[in-house]
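Novice: Next one to model:
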Amino acid sequence: MITTVALREELDVYSIRKQFPVLSREVKGKPLVYLDNAATTQKPQVVIDALVDYYSNYNANIHRGIHTLAEEATASFESTRDAVTRFINAPSREQIIFTRGATESINLVAYTWGRQNIKAGDEIIISAMEHHSNIVPWQMLCEEKGAVLKVIPFNGAGELRMDVFEELISPKTKLVSIVHVSNSLGTVNPVKDIIEKAHQAGAIVVVDGAQSTVHLDIDVQAMDCDFFVFSGHKLYGPTGTGVLYGKQHLLESMPPFLGGGEMIKEVSFEKTTYNDLPYKFEAGTPNIADVVALKTAFEFINGVGKQKIREHENALLIYATKQLEMIPQLKIIGQAKEKVSVISFVLDNIHPQDAGILLDNSGIAVRTGHHCTQPCMNIFGIPGTIRASFAVYNTKEEIDILVKGLHKAIKMLS
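Specialist: The predicted model follows:
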């Protein structure tokens, strides 16, 4: 919860910044101020080194080779699975499926569990603040199966209307897919309450943790979600990496997503038998190098300490909110009581893209547009927002630079 406190410097943010090579560069002659972390975080040198080390010293395909490089690559790849298991407190490593990202993880559930279990007249519930990747797969499934997609609205502060959710859920509800933290509003949704109510109705729950995994402590067992997804590139890891966690009995009951090598036990022209978990869902050569380096990203986060990171980011959010609220022409979009380090806002009579271009001219990287949440923007009656999002390496001084850049943009564009 956002409370009024001074910016805490309980971690040495300036030493942390030195671990991220890109933060020392200039953009258009100005020091880079990177405030687009909800889109992707920058990578510390140790993650970059892990990628280089794999390709330099033990690049090989995994699981099937018996030579030394193959065994080393396999061991490193599988050690990341163990790291993920610990990071989200999964019951077993077999329940961790590697994908290309949260989007592919959601699609995997929609195409396998969804096609197998959703029938005409069934209902799927999502929220009005979902990312497109948690809307479109369920729309496609509903169109194919004749199912009904229902939407939980939110109030003016960007908080889910739980009273309406309780009205929407019924014996027809088969699946609820909900974002843990909104990428465009920063809202932290009450997923545990949603999961409990969905389970009482006999529905399963998918939690989109793309934005929450880097900020919040994730315990899938305590949460009791049926599926949990996230992307590696949003938590200081490489792009093209993602995770699907699922309850074991559900994963075992689901058909494979893709066919090919590794996901099989035996193949003949008459019949194929599928591999055990997790390999049933990991067909073909995976993104080995990036998955190997993903473990290093977890080690970086654990080394700094998630609580310290969270306290620092929350202090930045409080400071930035206060500074932005002092700009008369600025309106913050989404002011939920429970938020993480995302601030979306609009400027009077100024298109977000125009402001974004001027900020970039000052070396300030923010995100502008609808943030892949067009329905959410439509509810607010706006085409998009300017979004500043914070990470462990951001500072109070960078927020001051953002505020100065906004004043300059307002003066030039008004």
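
Novice: from here on, contacts and neighbour counts on C-alpha atoms
Specialist: Will do.

Novice: For Pro352, which residues are in contact?
Specialist: Pro352 makes contact with 346, 368-369, 384-386 under the criterion C-alpha atoms under 8 Å, 6 or more residues apart in numbering.

Novice: quick one: which of those is nearest to Glu266?
Specialist: The nearest member of these to Glu266, counting by C-alpha to C-alpha, is Gly369 at 48.6 Å.

Novice: Report how many residues lie close to the closest one.
Specialist: When neighbours are defined as other C-alpha atoms under 10 Å, Gly369 has 19 of them.

Novice: How about His249?
Specialist: The number of residues packed around His249, counting by other C-alpha under 10 Å, is 10.

Novice: Could you do Lys331 as well?
Specialist: Neighbouring residues of Lys331 were enumerated by other C-alpha under 10 Å; the total is 16.

Novice: Report the separation between it and Thr385.
Specialist: 10 Å (C-alpha to C-alpha, to the nearest Å).

Novice: How about Ile399?
Specialist: 17 Å.

Novice: rewinding a little: any chance of the contacts of Pro352 in a markdown table, plus secondary structure and distance to Leu108?
Specialist: Conversion of the contacts of Pro352 to a markdown table gives the following (DSSP: H, G, I helix; E, B strand; the rest coil; distance: C-alpha to C-alpha, whole Å):
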| residue | secondary structure | distance to Leu108 |
| --- | --- | --- |
| Val346 | strand | 35 |
| Thr368 | strand | 29 |
| Gly369 | strand | 28 |
| Gly384 | coil | 29 |
| Thr385 | strand | 30 |
| Ile386 | strand | 32 |
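
Novice: Glu26: which of those is nearest?
Specialist: Thr368 (20.6 Å).

Novice: what residues are up against that closest one?
Specialist: Taking C-alpha under 8 Å, 6+ apart as the test, what Thr368 contacts is 352-353, 356, 384-387.

Novice: Could you identify which of these has the most neighbours?
Specialist: Sorting the contacts of Thr368 by how many neighbours each has (other C-alpha under 10 Å) puts Arg387 first, at 30 neighbours.

Novice: Could you also give me the structure for this second sequence? I'd like to compare it with the first:
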Amino acid sequence: MGADAEIGALLRGARCVARLTQAEVGAACGYSASAVSRIESGRMSVDYPTLLKIAAFLRIAPDQLRASTVPSTINVATVAGGRRPDEEDEVRRRNLLTGVVAAGATAVVGASRAAAAPVDLDVALFQLPQAAPVPLPQLVAQVAAARRDYCATQYARLGQVLPALIAAAEATRDVSKGRARDEANLTLARSYVLAAELANKQHSDAAWVAADRALTAARSSSIPVAVGESSRQLAIAMRRSGRSTAAVSLLTKEAADLDPAHDQTRAVRTTLLLTGAYSAATGKDRTTALSLMEEAGQEADRRPAVPGLFTVEATRTQVDAYLISVWNALGTPDEAVKVAARLNVDRMPTAERRARAWTDVARMWNALGDAPQTFAALQRVEQEAPQEARRPALRALTAGLLYGPTRVEGVREFATRTGALAS
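Specialist: Take a look at the predicted model:
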């Protein structure tokens, strides 16, 4: 394989891990989708500065690019170890590409090899099993248990139970009437919210399907909190497909429709504003992002003890965690350092939220080029939630550390343990 083809394969693998389209990569780097396609296939060469720009957008360390080209210097340590430089480069390329492809193709799995195999949500949501109606209290309890699995980052187990849970919720809704039907629609909406959350963790397009079905059930329930929860999931799917402006519009509209006089709906409004701020930041709309963050912070300060949405709380700690992600998305991670310094992750009530906060801190340090701090944050992710550390996005970040210019003790073992490096 020629150098252009090898580099193209590396770029394509990283793009797939990030669940980006060729058009999205091109828009960020000044190329058309067809040009990105030619680069990935090795039919178009670009100069090294341009290649670095594309690699930076895809979170590929420069050292990984050098591993895909003919080395200009001899690695003394490699020669001393009895391996020729070209063999070392080939091994590094093979390990890297294997890790990237594995990260993109493998859904979230358990921390041990004995964990249940992940469910393919793209298939499961269209092939729900047969289910009989169940008493509403039992259904509510089952949804609550599924939420606990999500908050505890037991994603493999959650994926196994969700199809049957959704099927039971639909069957129960279909035979219910009046207020009971509204409650059944609420449980159905929340079941699909969890499916959308899990699909987003897996970088699966099933998030679109789950979010749309969640919102349909939520609107049928006429329960504002459920509508807010489901709207947030649909907005996240929009954002991930590159439609940040549409996501912000949906979130701000739904937030405006909520009654701020009630604590619960005000808390839902706060969490919608937080998601809207991050969505605006991913679209590089700094003004809107910071305005929404400020409003969310003011709301959270007024009601610091209210939980907010089904999976996200409305607290000052959560606001700070989102602020770090907003600064990262705006391309100014240095602004996030002071926020990270005051962030007390231990105050966040669920493992999923704590792991997400440490992920944002890891991305901040990675963008600032601090490999040891990045690795320390990734270790905290694993401590909080081993299955989070095995997510595709986290594996890609770990691979960047492994093949980056700075050698950090323990990264290789971490990469092997979390699946970023094929064993």
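
Novice: TM-score for these two?
Specialist: Laid over one another, the chains give 0.29 as their TM-score (TM-score structural alignment, normalised by the length of structure 1), with 193 aligned residues with a C-alpha RMSD of 6.8 Å.

Novice: joint contacts of Lys331 and Thr385 of structure 1?
Specialist: 345-346.

Novice: and Ala357 of structure 2, which of the three is it?
Specialist: When the structure is split into helix, strand and coil by DSSP: H, G, I helix; E, B strand; the rest coil, Ala357 of structure 2 lands in helix.

Novice: Run a quick neighbour tally on the closest residue in space to it that isn't next to it in sequence.
Specialist: Taking C-alpha to C-alpha, 6 or more residues apart in numbering as the measure, Ala357 of structure 2 lies nearest to Ala321, with 5.6 Å between them; neighbours along the chain are not counted. The local packing of Ala321 of structure 2 (other C-alpha under 10 Å) involves 27 other residues.

Novice: Same check on Ile125 of structure 1?
Specialist: Neighbours of Ile125 of structure 1 (other C-alpha under 10 Å): 24.

Novice: can you map out the strands along structure 2?
Specialist: Remark: no strands are assigned in structure 2 by DSSP state E.

Novice: Grab the longest helix from it for me.
Specialist: With DSSP state H applied, the helix covering the greatest number of residues in structure 2 is identified as helix 178-201.

Novice: and that one, which residues are buried?
Specialist: 181-201 (16 or more other C-alpha atoms under 10 Å).

Novice: Any idea how many residues pack against Pro137 of structure 1?
Specialist: For Pro137 of structure 1, the count of nearby residues is 20 (other C-alpha under 10 Å).

Novice: Might one say that it is in contact with Ile106?
Specialist: Yes. With the criterion set as C-alpha atoms under 8 Å, Pro137 of structure 1 and Ile106 qualify as a contacting pair; they are 7.4 Å apart.

Novice: which one is Glu299 of structure 2 nearest to, not counting chain neighbours?
Specialist: Closest residue in space to Glu299 of structure 2, ignoring its immediate chain neighbours: Thr270 at 6.1 Å, by C-alpha to C-alpha, 6+ apart.

Novice: The one you found against Arg302, yeah?
Specialist: No. Taking C-alpha under 8 Å as the contact criterion, Thr270 of structure 2 and Arg302 are not neighbours in contact, 10.5 Å apart.

Novice: out of these two, which sits in the busier spot?
Specialist: Thr270 (29 against 14).

Novice: quick one: that one and Tyr322 of structure 2, what's the gap?
Specialist: The spacing between Thr270 of structure 2 and Tyr322 of structure 2, counted by C-alpha to C-alpha, is 12 Å.

Novice: Same check on Asp4 of structure 2?
Specialist: Counting by C-alpha to C-alpha - Asp4 of structure 2 and Tyr322 of structure 2 are separated by 39 Å.

Novice: Between those two, which is the more surrounded one?
Specialist: Set side by side, Asp4 of structure 2 and Tyr322 show more neighbours around Tyr322, with 22 against 19, by other C-alpha under 10 Å.

Novice: ranges for the strands of the stretch 51-200 of structure 1?
Specialist: With DSSP state E, counting those that start in this stretch as the criterion, the stretch 51-200 of structure 1 has strands at 96-99, 123-127, 148-152, 173-179.

Novice: nearest to Glu72 of structure 1, of the ones you listed?
Specialist: Glu72 of structure 1 sits nearest to strand 96-99 of all those, at 18.5 Å, using C-alpha to C-alpha.

Novice: Can you tell me the centre-most residue of structure 2?
Specialist: For structure 2, the residue nearest the mean C-alpha position is Lys201 (5.1 Å; C-alpha atoms, centre = their mean).

Novice: List the contacts of stretch 353-361 of structure 1.
Specialist: Outside of stretch 353-361 of structure 1, the residues that reach it under the criterion C-alpha under 8 Å, 6+ apart are 27-28, 365-369, 386, 402, 405-406, 409-410.

Novice: Please identify which pair of those residues lies farthest apart.
Specialist: For the contacts of stretch 353-361 of structure 1, and using C-alpha to C-alpha, no pair is farther apart than Lys28 and Gly369, which are 21.9 Å apart.

Novice: Do you have the helices of the stretch 251-400 of structure 1 handy? List them.
Specialist: Using DSSP state H, counting those that start in this stretch, the helices found in the stretch 251-400 of structure 1 span residues 288-304, 306-325, 352-361, 374-380, 396-413.

Novice: so of the ones you listed, which one's packed in deepest?
Specialist: When the helices of the stretch 251-400 of structure 1 are scored by mean count of other C-alpha atoms under 10 Å, the highest mean neighbour count falls to helix 288-304 (a mean of 21).
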